[in-house]
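Student: Kindly generate the corresponding structure for this input.
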Amino acid sequence: MTEALSIRFATREDVPIIFSFIKALADYEKLSHEVVASESDIDHSLFGAPQGQPEVILARLNGKDVGFALFFHNYSTFLGRKGIYLEDLFVLPEYRGKGVGKNLLSRLAAIAVERDCGRLEWSVLDWNTPSIEFYKSLHAEAMDEWTVYRLTGDALKNLSQL
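Tutor: Just a heads-up that it's a prediction; the model follows:
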C-alpha cells in the first residue's frame, strides 16, 4: 500500500483541527498550562484579521490530517528582505518518521523561495533532542549566539505605560 501525502494551505473550516494540533503540541512540549487560546481566537487571528496574519499549511496522509506548520513573515534589516518565521511545526506521534515533517518544511522552504524571502527560521526547546536532530539532518544551523527575550502579562503592560 502506497501512502499518499499532500500539503495544502488551511482554510477557515480547518480551525478545529489546527486547534487540536496546537493542544497536542503543547502537551508534547509540557506546556498545556500555557494554552489560553480558544478556537475562536485561532479563527480570528488566522482568518479574520487584516493582511499580515499568520498562515497554516496542513499535511494529510491517506485522507487524514496528521500535521501542520504555522508561520508568518518577519523582516531582516541586514538582508533587506522579509523572511518566514515558523512558529509551530507538529506531526502526530504515530505519523513521525514517515517524511511528514520533512515535507512540511520543504513546502515552507518553497513558499519562502517563491516569496523571495531571505531566510526561514524557528526556535526549538533545548531539551527537544528528537527535533534538534531532525533539524540538523536538514542542515539547519543553531543560532547559539542569540538569546530569546519575552515580555508577557504584567511586565508587558508595565513597559507599555512608561
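
Student: alpha carbons only for contacts and neighbour counts from here, please
Tutor: Noted.

Student: pretty sure residue 85 is in a helix, no?
Tutor: No. Per DSSP: H, G, I helix; E, B strand; the rest coil, residue 85 lies outside any helix segment and is strand.

Student: and for comparison, fold this next one:
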Amino acid sequence: MIRTATPADIPVIHDLIRELAEYEKAPEEARATQEQLREALFGERPAAFAHVAVDDVSGEPAGFALWFPNFSTWRGVHGICLEDLYGRPGARGGGHGRALLTGLARICVERGYERLEWSVLDWNRPAIGFYEALGARPQDEWTVYRVTDGALAALGSGD
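Tutor: Sure thing, here's the model as predicted:
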C-alpha cells in the first residue's frame, strides 16, 4: 500500500532517510532534523511532498519517496524531481518501489507534468537495473554539479 505521508510519519521518514544515507555510505551528510522535515512537508508553504510504502501484511513502513515539483523551460510545464526513493532491505522485491514510482507517474499524468526525474549513484547497479526495467533512461550527456558548505557561502557573499 502506498499513501501520502502525514505529520505522524515524520519520525519514520526521518529514520528512512538515515537508513538511505547509511546505504549510500554517507551517514554524516544526512543532517536534516525532524523539525526541518515537518516544516518542509507540512509547513505553511510546503517545499516537498512524501509518500510512504506500507507492507500489506505487517503494516510496517517499507519505504518512502520524497519529491518536489520542478519546471522545464524547454517544455514549459512542471515535472517531478524525486529527491529520495528508498525501500528497506527486507521489503525489497515486494513491489513497493514500483508502486511509489507508479504513484508519482500518475501524479505527473493527472497534472500534465511531462517529466519524472531523479539521480542515482553510479555504483548502485541494483537500482539502475530496476529503473531501466521500468523504462527510465540515463541522461548520459548531463553532469550534476553542486555547491555546498564553504563554497556556497563564498559564492553567496561574492568572494
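
Student: Got a TM-score for the two of them?
Tutor: These two chains, once laid on top of each other, score a TM-score of 0.95 by TM-score structural alignment, normalised by the length of structure 2; 156 aligned residues with a C-alpha RMSD of 0.9 Å.

Student: In structure 2, what residue corresponds to residue 88 of structure 1?
Tutor: Matched by TM-score structural alignment, residue 88 of structure 1 corresponds to residue 84 in structure 2.

Student: likewise residue 117 of structure 1?
Tutor: Alignment note: residue 117 of structure 1 maps to residue 113 in structure 2; criterion TM-score structural alignment.

Student: Just give the nearest non-adjacent residue to that match, would you?
Tutor: Once flanking residues are discounted, residue 113 of structure 2 sits nearest to residue 79: 4.7 Å by C-alpha to C-alpha, 6 or more residues apart in numbering.

Student: what about that neighbour, how many neighbours?
Tutor: Residue 79 of structure 2 is surrounded by 23 other residues when neighbours are defined as other C-alpha atoms under 10 Å.

Student: do the same with the one 3 residues further on
Tutor: Residue 82 of structure 2 is flanked by 21 other residues according to other C-alpha under 10 Å.

Student: element containing residue 132 of structure 2?
Tutor: Per DSSP states H and E: residue 132 of structure 2 is located in helix 125-133.

Student: May I have the secondary structure class of residue 78 of structure 2?
Tutor: At residue 78 of structure 2 the chain is in strand, as set by three-state DSSP.

Student: Contacts only, for it.
Tutor: The contact partners of residue 78 of structure 2, by C-alpha atoms under 8 Å, 6 or more residues apart in numbering, come to 69-72, 112-115.

Student: one more time with 7 Å
Tutor: Contacts here follow C-alpha atoms under 7 Å, 6 or more residues apart in numbering; on that basis residue 78 of structure 2 touches 69-72, 113-114.

Student: quick one: which of those residues has the most company?
Tutor: With neighbours taken as other C-alpha under 10 Å, the top of the contacts of residue 78 of structure 2 is residue 113, carrying 21 neighbours.

Student: contacting residues for that one?
Tutor: 77-79.

Student: what about structure 1, which of these hold up?
Tutor: Retained in structure 1: 77-79, out of the contacts of residue 113 of structure 2 (criterion both residues aligned by TM-score structural alignment, their matches' C-alpha atoms under 7 Å).

Student: what's the distance between the residue nearest to residue 113 of structure 2 and residue 3 of structure 2?
Tutor: Counting by C-alpha to C-alpha, to the nearest Å, the gap from residue 79 of structure 2 to residue 3 of structure 2 is 20 Å.

Student: Count residues in the vicinity of the counterpart of residue 28 of structure 1 in structure 2, would you?
Tutor: Residue 28 of structure 1 maps onto residue 23 in structure 2 when the alignment is built from TM-score structural alignment. By the criterion of other C-alpha under 10 Å, residue 23 of structure 2 has 14 neighbours.
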